[in-house]
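Trainee: Show me how the following folds:
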Amino acid sequence: MTEYVKSKRGVKSLVFHLGLLAAVVVIIYPFLIMISGSFKTDLEMNRAPLRIFPQDGTVDNYRTLFISIPFVRQFFNSTLVAAAYAALSMLFCSLVAFGFTRFERFTGKKILFSLILTTMLIPSQVYMVPMFQMYRAFGFFGTYLPMLIPAFTNAFGIFLIRQVMDQVPRELYESAVIDGCGELYIYSRIAVPLSVSGLGILVVLNFMANWNDFMTPLIYLNKEAMYTLPIGLMRLQNFYKVTYGAPLAGAFISCIPVIILLTVVGQKYFIRGLIAGAVKG
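Mentor: Prediction:
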């Protein structure tokens, strides 16, 4: 009986790991195609788009990428905007979340938090036109402000950080108050350090979302020098010219900052932050 149980567990483990291996292949294969395509000529890309190893490897696609568009400038623009968005979102979401967790009772607390969560149910397409009219009236058209202002009202970020901060022992707050510490000191020295896991995952998610954002810069940016990478890579294609190598080369380079961020921050905080945000509701 014992051998049968062990054999059954071994079969389940084998099937489970084979399933994981299949999932990894499905996820990684398109990424390998992207890297391979960045070294292929357009002719080879048309003939054998799914071939992993190019027969006639070339680096002309990377040369074309840097010649056709101001890639370095647009890479810097994307990095600056995404980093600023992630930092602002982390700051304001943590401040709002600290208010919800630190002050247990104030009038309309549950209603206010419910209204914040309700905004997550509204599709972004619904308020796209009103926001455009508002930003244009404020004179923000042609600037990065329409891409940064949403960081002040990130409902998901508020929800996530509140779930994490809600696990901080109340005794720490009370001890700090007895010692004469102000609320700003409690926020910066107690709440934030003990919520690093949630803040880390919020930074990663917001950086990735803003880095990959295509619609917002397409609507509000009107100068090539201010374009972010998604818009710049789009301009490599037009109705009269269809090429694959240069856009794939740009896409590959644009993945590097996200990979570095996931490696540095994600490995340490991503899983821990997800679990921490799901423990207590």
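
Trainee: hey, let's count contacts and neighbours off CA atoms from now on
Mentor: Fine.

Trainee: Identify the residues contacting Lys280.
Mentor: Gln163, Asp166, Gln167 (C-alpha atoms under 8 Å, 6 or more residues apart in numbering).

Trainee: Not counting residues beside it along the chain, what's closest to the first one?
Mentor: Nearest-residue entry for Gln163: Gly277, 5.1 Å, with adjacent residues in sequence omitted and distances by C-alpha to C-alpha, 6 or more residues apart in numbering.

Trainee: One more sequence to fold, the one below, so I can look at both together:
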Amino acid sequence: MTAVTSEPTAAAEPNGRRVERAPRPTNRRGRPGRPNGARTALYTVLVVLSLLIVLPLLWIFLTSFKSDFDAIKNAAQPFPSPWTLDAYRTLSNGQQPIFRWFLNSLAAGALQTVLILVTASMGAYALARLDFVGKRLVFGAIIATLLVPPVIFLIPNYLIVQQLGWLDTIWAITVPGAAGAFGIFFLRQFFSGLPVELEEAARLDGAGDWRIFLQLVLPLSRPALATLAVLSFLNNWNDFLWPVYVLLSPEHLTLQPGLNVLSGAYSTHFGIVMAGAVIASIPVLVLFTVAQRQIVDSVASAGVKG
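Mentor: Here you go, the predicted structure:
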């Protein structure tokens, strides 16, 4: 939204006379606003990008209401003809424990998210504020693990889980990824941007490291913690390869490998698969809606220091 400055500007012509010019449009902060053409082009690009993101989701949703025949014959037609709930009825008839997979994924995602927040916040605070021998070396080693492809850890993690007797349990899909380098790096950068004066004032009042960490640093870091929680949950929720290796019983599967079971060896029921995808997207949309404010605050504070 643009506003017009209250005082017009004046300029001198070659003959020495001063000529009043029209005021420049400014935004709410008093800065020059964008021309209408640039604003229109920007909004057009944003609308196109939004459609590119929303249309595949809408296509999945509409296909879930198609019959198998309609999904194959009229694949290019977005709207079902006729509308049917057969796919959702098939998922709810108990032949495939999709709701058990759904609960398994929720439990695994929530547990791993809590573990990541605990380990990453403590490690990040130690690297951001505490002084100890080899601090930079430890931080460099942690960052170096980000350059290693995750698939390299597949066999070592599997052998460890097997030796611990965690195969086909929830611990197998939560504990191995509970101390990731990304979470430590992400929170360490955020903690480093917090004002040191607040912690110094707390120390003058007699607070120790644990009290400062729990009652001062963590409350101030709520946007960063919420962002890391969303990313951690989504990473576990969308994980497909690792659960396939460590979860052996059909009733212990999570939702992503479970949805693969819905595709038969010789045929694919597209309506059922899309209905399962719709169910799988519900927690993601709810989580993002709830944490959207915190995520925006985290991104906005990333460029603010002091």
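
Trainee: Looking at the contacts of Lys280 of the first structure, which are in helices?
Mentor: Counting by DSSP state H, the part of these found in helices is Gln163.

Trainee: ok so, going back, which of the helices or strands spans the residue nearest to Gln163 of the first structure?
Mentor: helix 267-279 (DSSP states H and E).

Trainee: Buried ones among the contacts of Lys280 of the first structure?
Mentor: Among the contacts of Lys280 of the first structure, the ones that count as buried by 16 or more other C-alpha atoms under 10 Å are Gln163, Asp166, Gln167.

Trainee: hmm, back to that, so what's the residue count around the residue nearest to Gln163 of the first structure?
Mentor: 22 (other C-alpha atoms under 10 Å).

Trainee: Correct me if wrong: it contacts Leu160.
Mentor: Yes: with contact defined as C-alpha atoms under 8 Å, Gly277 of the first structure counts as touching Leu160 (5.6 Å).

Trainee: Quick one: the helices in the stretch 151-300 of the second structure, in order.
Mentor: Secondary structure of the stretch 151-300 of the second structure (DSSP state H, counting those that start in this stretch): helices located at 154-164, 181-192, 196-204, 209-212, 218-220, 222-237, 241-246, 255-261, 270-301.

Trainee: who wins for proximity to Phe79 of the second structure among those helices?
Mentor: Phe79 of the second structure lies closest, by C-alpha to C-alpha, to one member of these: helix 270-301, at 12.6 Å.

Trainee: Just want the angle from that closest one to helix 222-237.
Mentor: Between helix 270-301 of the second structure and helix 222-237, the angle comes out at 160 degrees (axes from the mean of the first three to the mean of the last three C-alpha atoms, to 10 degrees).

Trainee: Aligned counterpart of Ile33 of the first structure in the second structure, please.
Mentor: With TM-score structural alignment as the criterion, the equivalent of Ile33 of the first structure in the second structure is Trp59.

Trainee: dump the residue contacts of the nearest residue to that match once chain neighbours are set aside.
Mentor: Leaving aside its sequence neighbours, Trp59 of the second structure sits nearest to Pro78 (C-alpha to C-alpha, 6+ apart; 6.3 Å). Going by C-alpha under 8 Å, 6+ apart, Pro78 of the second structure touches Trp59, Leu62, Thr63.

Trainee: So which of these is surrounded by the most neighbours?
Mentor: Most crowded among the contacts of Pro78 of the second structure, counting by other C-alpha under 10 Å, is Thr63 at 27 neighbours.

Trainee: quick one: contacts for the closest residue to it other than its chain neighbours?
Mentor: Excluding the flanking residues, the one nearest Thr63 of the second structure by C-alpha to C-alpha, 6+ apart is Gly271, at 5.8 Å. Shown in contact with Gly271 of the second structure (C-alpha under 8 Å, 6+ apart): Thr63, Ser64, Phe65, Lys66, Ser67, Asp68, Ala71, Ala87.

Trainee: again with Leu248 of the first structure
Mentor: With C-alpha under 8 Å, 6+ apart, Leu248 of the first structure has these contacts: Met34, Ile35, Gly37, Ser38.

Trainee: ok, back up a step: what lines up with the residue nearest to Thr63 of the second structure in the first structure?
Mentor: By TM-score structural alignment, Gly271 of the second structure lines up with Gly245.

Trainee: With Val138 of the second structure instead?
Mentor: In the first structure, Val138 of the second structure lands on Leu112 (TM-score structural alignment).

Trainee: measure that match to Ile158 of the first structure for me?
Mentor: 12 Å (C-alpha to C-alpha, to the nearest Å).
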